[in-house]
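Q: curious how this folds, go ahead:
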Amino acid sequence: IRKCVVGCVDPFSKVGGRGLKILREGGVEVTVGVLREACIDLNRKFFCQQVLGRPFITLKWAASADGFIDRKRELDEHKQPIGRPAQLSNSRSLLRVHHLRATHGAILVGRRTFELDLPQLNVRRWPGTSPVKCVLGEVDERALSAGFQAFADIDALLDALRREKIQSLFVEGGSTTLQSFIERDLWDEVWEELSPVTLEEGVPAPTMPREFEPQVEHHFGRTYRHWESPVLQQHYVDF
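A: Presented below is the predicted three-dimensional model:
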């Protein structure tokens, strides 16, 4: 072998760059950085854990045409939800949601979303393994018996995922939880599904910083806005 072309270097500290060093010492010409951004993106979940010290974080929500993610709902005296959540996704766009669930190691909702929706958060419409179910805040026995792991705050959650070597987190709601991740710059990818349904009033959808421009896509009879954070690309360093 006279020449070796490398897209990007493994950032794992125990191996990163050592193989290339051996090749170079053996007289092999090594070129690093060919299709660099694409290669980082291909390995982004593992790289995010190694470079940023946290899992790759995807945020997702569906919003009505007038900017709400749900009607305003409450719990009764028995802590049972009153009314049903707004139906903003269709059967085809739910395929994307379940694909995203299947490609992440953990999934998260806030306490209020759990109490109002009692979500399953498993993978049903796509092949794959269901992610570890997590909830933020103090919850009752229903969450624990449904297999949820409860965490006091975002930092406690990320610490636990780091210890368990879970490389990716999918945050599905609600609006307060999603906005908390946005305000702390704890996101790598965001998917917003825009529904033609109008609610007139309700729970406002999260908002993204204006400096980030989304890509607009059309799938399954829905419009999607897709944001990608530059943080991983900025912090990754070639050897």
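
Q: C-alpha only now, for contacts and for neighbours.
A: Fine.

Q: A strand includes residue 218, no?
A: Yes. Assessed by DSSP: H, G, I helix; E, B strand; the rest coil, residue 218 belongs to a strand.

Q: please name the spatially closest residue to it (chain neighbours excluded).
A: residue 224 (6.0 Å; C-alpha to C-alpha, 6 or more residues apart in numbering).

Q: residue 30 versus the spatially most central residue of the chain, what's the distance?
A: Against the mean C-alpha coordinate of the chain, by C-alpha atoms, centre = their mean, the closest residue is residue 58 at 1.6 Å. From residue 58 across to residue 30, the span is 34 Å (C-alpha to C-alpha, to the nearest Å).

Q: ditto for residue 181
A: 40 Å.

Q: show me where this protein has helices.
A: With DSSP state H, the ranges of helices along the chain come out as 18-25, 36-42, 44-52, 93-102, 111-117, 141-145, 154-163, 175-183, 231-235.

Q: what's near enough to touch residue 4?
A: 28, 29, 30, 31 (C-alpha atoms under 8 Å, 6 or more residues apart in numbering).

Q: strands - which of those residues land there?
A: Counting by DSSP state E, the part of those found in strands is 29, 30, 31.

Q: number of nearby residues for the closest residue to the first one other than its chain neighbours?
A: Translated: residue 29. Distance criterion C-alpha to C-alpha, 6+ apart; nearest residue to residue 29, sequence neighbours excluded, is residue 3 at 4.6 Å. Other residues near residue 3 come to 12 when the count uses other C-alpha atoms under 10 Å.

Q: test my guess that residue 27 contacts residue 2.
A: Yes. Under the criterion of C-alpha atoms under 8 Å, residue 27 makes contact with residue 2 at 7.5 Å.

Q: let me know the outermost residue of the protein.
A: Largest centroid distance in the chain under C-alpha atoms, centre = their mean is residue 27 at 42.7 Å.

Q: tell me the contacts of that residue?
A: Counting by C-alpha under 8 Å, 6+ apart, residue 27 has contacts residue 2.

Q: please apply the same query to residue 24.
A: Per C-alpha under 8 Å, 6+ apart, neighbours of residue 24: residue 30.

Q: could you dump the ones in strands among the contacts of residue 4 to CSV with distance to residue 66 and neighbour count?
A: Converted to CSV, those look like this (distance: C-alpha to C-alpha, whole Å; neighbours: other C-alpha atoms under 10 Å):
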residue, distance to residue 66, neighbour count
29, 57, 14
30, 54, 14
31, 51, 13
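
Q: one more, so I can put them side by side:
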Amino acid sequence: MTVDDQTHMAHALRLAARGNGTCWPNPSVGCVLVKDGRIVGRGTTQPGGRPHAERVALAEAGAAARGATACVTLEPCAHHGKTSPCAEALVAAGVARVVTAITDPDPRVAGRGHAILRQAGIAVTEGVLADEASEIAAGFLKRVTRGLPFVTLKLATTLDGRIATASGESRWITGPDARRAVHAMRMQHDAVMVGSGTARADDPDLRVRDMGAVRQPVRLVIDSGLTHSAQSRLGTSAHEAPVWLVHGDHAPDEARAAWTARGAKLIPCPSADAHLNLDAALRALAAEGLTRIFCEGGGALAAALIRAGLVDELAVFAAGALIGADGRAALGPLGLQALADAPRLRLLSSRRVGGDTLSRWRF
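A: Next comes the predicted model:
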């Protein structure tokens, strides 16, 4: 590994990060082709997952790819799907060397891509900026290795941890800069998720706004009884951007028919005492291809996900305001009996967003 390897891999990682939220169930990959110290091709996985980053970079480079070094954030694929393997494409293009960050854990690849390259006489260097690449690909990696999506829980609270007044008023606790940042975060995820209580109370739209033409995330409601109305904003716009509802076995047939008629996708899951098995629900969503989910509440769903150990990251927007104990708490009960049982999170970053702050924490 050289300094140049790290520099060009960092470039490829920036490309990969841009694609999160656009190419599920495939990972977002970045590829940079370098020859004689000059970048001759760049690529990212395209929306919908095809074509792969390596093919985009090779197409841009053309004949200049021969003898070049390819820096790729994830091991090139080795299996035949809609196209032939990217490892074979790199061989056919005549690249001299391939530098990768992490091995693809997909059983169809899992070292086979590297093997194809080496068998063709191409020098392979692995593990360059592996930690950074694993962070960007966290959703894909978790889905492949554990059968679950990566879940980011977003909270927008006052300094005393309240999300609304006693009457339920919550618009707006945080300022316009924070709300715009939330839309940017939605854009980086495959789906935006809320619980049925928030859906009924707020009648949210959940689309990305004011970010130009973007691939909209799946708008997802966890609704055991399928109580959210198909006449809601989500229902009336389901033909414009995808809407999925995860519901229990007892959901009424009339509600199922109404949502189906709107074009929504229904995902049945096991339930008991009117509560969904959230682990089973998220596994069903991963099976549908979701790798990164952005949960926007409310408090009951947020607490239930934390109790079940299903939240990976917490993003807290805090406003310089106070509501007091009569306001609504950001989280529902966690059922803790002792302080020692409280989840302890690791601070990733903290920054100012307009008049508010955003802190990111990892479980």
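
Q: ok so, going back, mind checking the helices of structure 1 for the one nearest to residue 191 of structure 1?
A: helix 93-102 (9.7 Å; C-alpha to C-alpha).

Q: the closest one maps to which residues in structure 2?
A: Using TM-score structural alignment, helix 93-102 of structure 1 lines up with residues 178-187 of structure 2.

Q: who's in contact with the aligned residue in structure 2 for residue 53 of structure 1?
A: For residue 53 of structure 1, the aligned position in structure 2 is residue 147, judged by TM-score structural alignment. Applying C-alpha under 8 Å, 6+ apart, we find residue 147 of structure 2 in contact with 283, 286, 287.

Q: repeat for residue 234 of structure 2
A: 203, 204, 205, 219, 243 are the contacts of residue 234 of structure 2 under C-alpha under 8 Å, 6+ apart.

Q: quickly find the element holding residue 57 of structure 2.
A: helix 53-61 (DSSP states H and E).

Q: give me the range in structure 1 that that helix lines up against.
A: So helix 53-61 of structure 2 is aligned with nothing, judged by TM-score structural alignment.

Q: just checking, what packs against the helix or strand following that helix?
A: Using DSSP H and E, the helix or strand that follows helix 53-61 of structure 2 towards the C-terminus is strand 69-74. Here strand 69-74 of structure 2 touches helix 3-18, strand 30-35, strand 97-102, going by 3 or more C-alpha pairs under 8 Å, 6 or more residues apart in numbering; DSSP states H and E.

Q: state the span of structure 1 onto which the first one is aligned.
A: Meaning helix 3-18 of structure 2. So helix 3-18 of structure 2 is aligned with nothing, judged by TM-score structural alignment.

Q: buried ones in that helix, by neighbour count?
A: Under the neighbour-count criterion of 16 or more other C-alpha atoms under 10 Å, helix 3-18 of structure 2 has 5-6, 8-18 buried.

Q: tell me which of these is nearest to residue 311 of structure 2?
A: Checking the buried residues of helix 3-18 of structure 2 one by one against residue 311 of structure 2 (C-alpha to C-alpha), the nearest turns out to be residue 17, at 20.6 Å.

Q: distance of that closest one from residue 132 of structure 2?
A: Applying C-alpha to C-alpha to residue 17 of structure 2 and residue 132 of structure 2 gives a distance of 10 Å.

Q: what's the closest of the helices of structure 1 to residue 193 of structure 1?
A: helix 93-102 (8.4 Å).

Q: quick one: that closest one to structure 2 mean distance?
A: Superposed on structure 2, helix 93-102 of structure 1 shows a mean distance to its aligned partners of 1.1 Å (mean C-alpha distance after the TM-score superposition for structure 1).

Q: so which elements touch that helix?
A: Looks like helix 93-102 of structure 1 contacts no helix or strand (3+ C-alpha pairs under 8 Å, 6+ apart).

Q: 10 Å instead?
A: strand 56-63, strand 168-173 (3 or more C-alpha pairs under 10 Å, 6 or more residues apart in numbering; DSSP states H and E).

Q: most tightly surrounded among those strands?
A: strand 168-173 (a mean of 25; mean count of other C-alpha atoms under 10 Å).

Q: and the angle for that one with strand 56-63?
A: 20 degrees (axes from the mean of the first three to the mean of the last three C-alpha atoms, to 10 degrees).

Q: so where is strand 168-173 of structure 1 in structure 2?
A: Going by TM-score structural alignment: strand 168-173 of structure 1 matches residues 292-297.

Q: was I right to think residue 154 of structure 1 contacts residue 136?
A: Yes. Residue 154 of structure 1 lies in contact with residue 136 (C-alpha atoms under 10 Å); the separation is 7.3 Å.

Q: these two: who's more crowded?
A: residue 136 (22 against 16).

Q: wait, what's in contact with that one?
A: Residue 136 of structure 1 makes contact with 108-114, 148-154, 156-157, 177, according to C-alpha atoms under 10 Å, 6 or more residues apart in numbering.

Q: just the buried residues from those, in PyMOL please.
A: PyMOL command restricting the contacts of residue 136 of structure 1 to the buried ones, with burial defined by 16+ other C-alpha under 10 Å:
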select buried, resi 108+109+110+111+112+113+114+148+149+150+151+154+157+177
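
Q: tally of neighbours for residue 343 of structure 2?
A: Neighbours of residue 343 of structure 2 (other C-alpha under 10 Å): 12.

Q: stretch 100-107 of structure 2: end-to-end distance?
A: Start and end residues of stretch 100-107 of structure 2 are separated by 18 Å (C-alpha to C-alpha).

Q: which bit of structure 1 covers that stretch?
A: Using TM-score structural alignment, stretch 100-107 of structure 2 pairs with 6-13 in structure 1.

Q: going by neighbour count, list what's buried in the matching stretch.
A: Buried residues in stretch 6-13 of structure 1, counting neighbours by 16+ other C-alpha under 10 Å, are found at 7, 8, 9, 10, 11.

Q: turn the contacts of residue 4 of structure 1 into JSON lines, including distance to residue 198 of structure 1.
A: Output for these, formatted as JSON lines (distance: C-alpha to C-alpha, whole Å):
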{"residue": "28", "distance to residue 198 of structure 1": "62"}
{"residue": "29", "distance to residue 198 of structure 1": "60"}
{"residue": "30", "distance to residue 198 of structure 1": "57"}
{"residue": "31", "distance to residue 198 of structure 1": "54"}
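
Q: what lines up against residue 360 of structure 2 once you look at structure 1?
A: The alignment partner of residue 360 of structure 2 in structure 1, by TM-score structural alignment, is residue 226.
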